[in-house]
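1. For reference, the sequence and a predicted model appear below.
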Amino acid sequence: MLTLLAAAALLSGCGKQRDDPAPPRVEAQAGQLPAESSTIVVPVSADLAALERGLNQETPRVLWTIDQHRDRCVAAKKIDLGIGKVKVLPDLGCRLVGQVTRGAIRLSGKGERLDLVMPVSAAITAQNVGGVLSKTATGSAVVRATGRLGIVGDWQPTAKLDIAYDWREEPGVDVAGQRVTFTSRADAKLKGIVRKLERDLPRQLAKLHLRDQIAQLWPQGFTSIELSKRNPPAWLRVTPRALGFGGYRVEGRTLRLTLAAEALTETFVGQRPPDPPVTPLPAPTRVGDRAGLRFSVPVLANYATLEPVVERTLRKLAARRISVTGVGPVDVAFGKVTVYATQGGRLAVGVRAKVTPRAVGSASTSGEAWLTAVPYNDPGSQLVRARDVQLVAHTDSAALDLLIRLLGEAQVQRAVALALQHDFRGDYAEVLGKAQRAIGARQQGDFFLSTDVTSVENGRLQVTGAGLFLPVRAQGTAEIAYRPR
């Protein structure tokens, strides 16, 4: 008797192994998220009023003075008597005394145009003309310049001014019926003033201490920023690689010099990655035209969220009554559903149930049987569906055969496939919201990082050990401004 019991127990154990067709569980991690190349805008602002004050302080009010004798202020006058010209008025000498002054230098502009305007006034007296007369000449001119700014060398600003001026009123007097002008002398002096303005404007821009600001900013860019704390934890690591001058714009009374930092942006799932090593501040270089922030955001739906959905769907199906081929109508009480990742990018779905045929005298069958399915999403879609629902295996156990036949029914498999649908839009919005809040407005030392996610697109679904993983690629803008605390 003991021998028979032992044999029965052994056979029972062997049968249990055959009747436990649970697919192998895999703990695959998410694939590597792609590294992106991003461009982060770094504006440096200057108040035009401050630049104006600097130029006005550097440029003297009296541009030049004159005090000299001229032997020929008025040329000799001759008359034609028909037989020749006779000089009736000799060359008249004089002493020229006066000065040329400027008004306030004004800066303005719009977009990439920086305009400089400087009014000029002249007052020159021709004294003792011919030893008798004295007359004062006045004149006014406007110096106009259009600026072109740049960055060269060791982050030093440069300026190229296209300058023109015109005399609204040329300085001159009428003496003995002749017009005496002093424009040519004033022109020679104005050219020197123009060259001085072209030298002074970069010096004023240099007072922004652009290189000092950049030298403080550069090492703070080598960092990792937390995108989400859980489900899954994710980090954005930023590695600056190049820095270039992106131009300037005049906005109202503000001059904005724009730098563009090109950086490698990588997303890591799990623990915080080590910060990248800081490299020395590079010389200004040309940065690519692909402006904008680019990074990946992982969106994860764990399997615990799918299990109750499958349970509810199957119970609703049971309430409408199910018929099993070769058995007829059955009553089914569905129990716990288990979902996890298995081999081949598939989901394993274990279903516990009690099946009772309605035929008189039929016995109930209880147990757990398994299906697998392939979850997928269409390109750009956040809706996950399931296809290719399959039974894992048949069994030689009569006790479980009815349950397996139940799960083989098309209506049950359709219900399971439908229940495995998952719309990532809610997860999508939540994770992107967390990422936006994490990096949207962030004080880093004396610098303030602000970002705005403007568009997102998702990739192909991945089946991982932790859950259904949907990689999302986000694009937007990023700006770092100097804001001392």
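-> Now that the structure is in, tell me what you want to look at.
2. hey, let's count contacts and neighbours off CA atoms from now on
-> Noted.
3. Kindly provide the distance from residue 4 to residue 14.
-> 15 Å (Cα to Cα, to the nearest Å).
4. next one: residue 318
-> For residue 318, the distance to residue 14 - Cα to Cα - is 32 Å.
5. neighbour count winner among the two?
-> residue 318 (17 against 11; other Cα atoms under 10 Å).
6. so when I look at the more buried one, I'm seeing a helix, right?
-> Yes - looking at residue 318 with DSSP: H, G, I helix; E, B strand; the rest coil, it is inside a helix.
7. Surely it touches residue 324?
-> No - assessed by Cα atoms under 8 Å, residue 318 is found out of contact with residue 324, at 12.0 Å.
8. OK, contacts around the residue nearest to residue 270 when sequence neighbours are not counted?
-> Spatial nearest neighbour of residue 270, excluding adjacent residues (Cα to Cα, 6 or more residues apart in numbering): residue 233 at 5.2 Å. For residue 233, the contact set (Cα atoms under 8 Å, 6 or more residues apart in numbering) comprises 226, 227, 269, 270, 271.
9. Assign a three-state SS to the residue of the chain most remote from its centre, would you?
-> Within the chain, the residue lying farthest from the chain centre (Cα atoms, centre = their mean) is residue 83, at 87.3 Å. Classification of residue 83 by three-state DSSP places it in coil.
10. how close does it get to residue 75?
-> 22 Å.
11. then this one, side by side with the first:
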Amino acid sequence: MPIKAVWEGQGIRTIGTRASGVRASRAGTSVLIAVLLASGCSHKVHSPAPPRITSEPHFPLGTSSIVVPISGSLDDLARALERQTPKRLWGIDKQLDACVAAKRVDLGIAHVRVLPKLGCRIVGEVTRGHLKLGGSGNRLTIDIPVHATIAAQKVGGVVSKTATGDAIVHAVAQLSITGNWSPSAKVRIAYDWTTPPGIDFLGQRIEFASKADARLKPVIAGLERSLPRELNKLDLRAKLASAWRQGFTSIMLNRERPPAWMRVTPKRLGFGGYTVDRRTLVLTLSADALTETFVGARPADPAATPLPPPAASVGKQGLNFFIPVLADYAQLEPVVHRVLVKRAKKGITLAGIGPVDVAFGKVTIYATSGGRLAIGVQAKAKARNTSLLATKGEVWLTAVPYNVPNSQLIRARDVAITTDTDSETVNLLVSLFKDTSVRDTIAEGLAHDFAPDYQKVLRSARKAIGARREGDFLLSADVTRVENGTLAVTGKGLFLPVRAAGQATITYAPLRR
């Protein structure tokens, strides 16, 4: 039977029959010497690689409240109210039995009536001037100048007198929204006669303000009907339904390295009230939405839901979302290789072995379990003191990358070798990578400063959401606060989660067609 040599750690075992005798023993010795010489020149090491994980980066949901102002011109509203409110508010034509009350004179012993009460006919009209709309904050004011021309005809059947008067009618409107997004108005009326209409007759003042006051109330009350009607011409519900539907979308935050998207899912629409800003009436709404971050291809838009009724209150205003900053493992591999080559040039001396000549080859890095990185390094090593200790192969290590919150500098710790064997030849590489200086060099190569990528991604995100059109609506956002969390080891690379916060506004700005 022929003799077979089988490598077992540091030795050779022979397989044969007793009939082989001394011849087998001599042959085995020859094979042993040949194998040792061969292995001493260049033994190749194969060590199992750590498991590779392919997990995707995960970012928590953000909740944002985006301001949605719907504006209209006060001048346009004033013109509309002018058209609906007649210039002649009402006319007066009424017979009074007592325009002038009876007059009595005290003679000391009795009161004697010297002038009987006098009847008359009251005719005239009340007209208005131009409406003036104004206000500030949540108060919309409507000022109406009123002019009255009233005549008392044939007082006592003899004399006629004409009187004029002027008043400023003040209407303060509190505007609101009903459950189906229709405008409503509650108008408080306040007015005063700057010059009450009246005549002087026979030493008495005859005033007609009370007669006019009774007719002013229904005129001003009509504003409670006309104001919402005119505001409704802004077509608020249709605009909001369109904005709501278009809000279910995905916005590109970064085009590449990594491609990142913010998916927006509106949840409710809150009514923030009306405000008057100079000559503009602004309805302020707030859309509460979920914001999700995705890396890679554009995510599918969320399914749109019907426009909900106005919420009783709005959330805290602010845009919140996450931006991923990526360090691809391919970026780290050449860096680790360079620092290892530099370290080899300085010379490496191993305890118990002495000086070692090392040539570092390809470096492979990927994510493995436990939040660690797997680092595979191909190397050739040869001890200078003996030609029997020379080997080449790939040795695997693992390390934990980390950073502190709000720092973009990534470091590595706990660099550990995973290869282990009893083979003295293999142990040359094991000893090499167990050397503290070599492991420190690998940790140095794994250090990475995210700051340049961090700034680039922020600029891209700010540009993406700074002015974005969706149909007839413009999204404008201003990122005012940025902070980054701790590093995540994922199958795609090292991810630094960056949380951005700011203010966002969706403005109705239809394109001219």
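-> Received the coordinates, thanks. Predicted model only: the values in this text are computed from it and were never measured.
12. The residue farthest from the centre of structure 1 pairs with which position in structure 2?
-> When structure 2 is aligned by TM-score structural alignment, residue 83 of structure 1 is paired with residue 109.
13. Tell me the counterpart of the residue nearest to residue 270 of structure 1 in structure 2.
-> So residue 233 of structure 1 corresponds to residue 259, using TM-score structural alignment.
14. Pipe the contacts of residue 233 of structure 1 into CSV and attach secondary structure and neighbour count per row.
-> Shown next, in CSV, are those (DSSP: H, G, I helix; E, B strand; the rest coil; neighbours: other Cα atoms under 10 Å):
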residue, secondary structure, neighbour count
226, strand, 18
227, strand, 27
269, strand, 22
270, coil, 14
271, coil, 11
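15. Any chance of those in JSON lines with distance to residue 146 of structure 1 as columns?
-> Output for these, formatted as JSON lines (distance: Cα to Cα, whole Å):
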{"residue": "226", "distance to residue 146 of structure 1": "46"}
{"residue": "227", "distance to residue 146 of structure 1": "45"}
{"residue": "269", "distance to residue 146 of structure 1": "51"}
{"residue": "270", "distance to residue 146 of structure 1": "54"}
{"residue": "271", "distance to residue 146 of structure 1": "53"}
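16. Read off where stretch 448-462 of structure 1 ends up in structure 2.
-> Going by TM-score structural alignment: stretch 448-462 of structure 1 matches residues 474-488.
17. what range in structure 2 does the longest helix belonging to structure 1 sit on?
-> In structure 1, with assignment by DSSP state H, the single longest helix is helix 183-206. Mapped onto structure 2 using TM-score structural alignment, helix 183-206 of structure 1 spans residues 209-232.
18. Not counting the matching stretch itself, show me its contacts.
-> With Cα under 8 Å, 6+ apart as the criterion, stretch 209-232 of structure 2 contacts 77, 80-81, 84, 89-90, 126, 171, 182-187, 189, 193, 196-198.
19. Swap in 7 Å and give it another go.
-> Applying Cα atoms under 7 Å, 6 or more residues apart in numbering, the contact partners of stretch 209-232 of structure 2 are 77, 80, 182, 183, 184, 185, 186, 187, 189, 196, 197.
20. Can you give me the buried ones in that stretch?
-> 209, 212, 216, 220, 223, 224, 226, 227, 228, 229, 230, 231 (16 or more other Cα atoms under 10 Å).
21. So which elements touch the lengthiest helix in structure 2?
-> As assigned by DSSP H, the longest helix anywhere in structure 2 is helix 21-42. The contact analysis (3 or more Cα pairs under 7 Å, 6 or more residues apart in numbering; DSSP states H and E) places helix 21-42 of structure 2 against strand 390-402.
22. in structure 2, which spans are helices?
-> 21-42, 74-84, 209-221, 223-231, 236-246, 329-346, 426-434, 436-446, 451-466.
23. and the gap between the counterpart of residue 465 of structure 2 in structure 1 and residue 91 of structure 1?
-> Matched across to structure 1, residue 465 of structure 2 falls on residue 439, judged by TM-score structural alignment. Distance, residue 439 of structure 1 to residue 91 of structure 1, using Cα to Cα: 81 Å.
24. Of those two, which one has the most company?
-> residue 439 (19 against 14).
25. out of everything not next to it in sequence, what's closest to the more buried one?
-> Per Cα to Cα, 6+ apart, closest to residue 439 of structure 1 is residue 451, 6.4 Å.
26. Give me the neighbour count for that neighbour.
-> 21.
27. returning to what we had before: now the angle from the longest helix of structure 1 to helix 48-58?
-> 130 degrees (axes from the mean of the first three to the mean of the last three Cα atoms, to 10 degrees).
28. starting at the chain centroid, how far to helix 183-206 of structure 1?
-> The chain centroid and the centroid of helix 183-206 of structure 1 are separated by 40 Å under Cα atoms, centre = their mean, to the nearest Å.
29. re the thing from before, which residues are in contact with the residue nearest to residue 439 of structure 1?
-> With Cα under 7 Å, 6+ apart, residue 451 of structure 1 has these contacts: 439, 440, 441, 477, 478, 479.
30. Grab the longest strand from structure 1 for me.
-> Longest strand in structure 1, counting residues (DSSP state E): strand 133-152.
31. Residue in structure 2 paired with residue 423 of structure 1?
-> Using TM-score structural alignment, residue 423 of structure 1 lines up with residue 449 in structure 2.
32. brain fart, residue 142 of structure 1
-> Using TM-score structural alignment, residue 142 of structure 1 pairs with residue 168 in structure 2.
33. For the closest residue to that match other than its chain neighbours, which residues are in contact?
-> Spatial nearest neighbour of residue 168 of structure 2, chain neighbours left out: residue 145 (4.6 Å); criterion: Cα to Cα, 6+ apart. Neighbouring residues of residue 145 of structure 2 by Cα under 7 Å, 6+ apart: 128, 129, 167, 168, 169.
34. The match of stretch 448-462 of structure 1: which residues count as buried?
-> Going by 16+ other Cα under 10 Å, stretch 474-488 of structure 2 has these buried residues: 474, 475, 476, 477, 478, 479, 482, 484, 485, 486, 487, 488.
35. Over to stretch 139-152 of structure 1?
-> 139-151.
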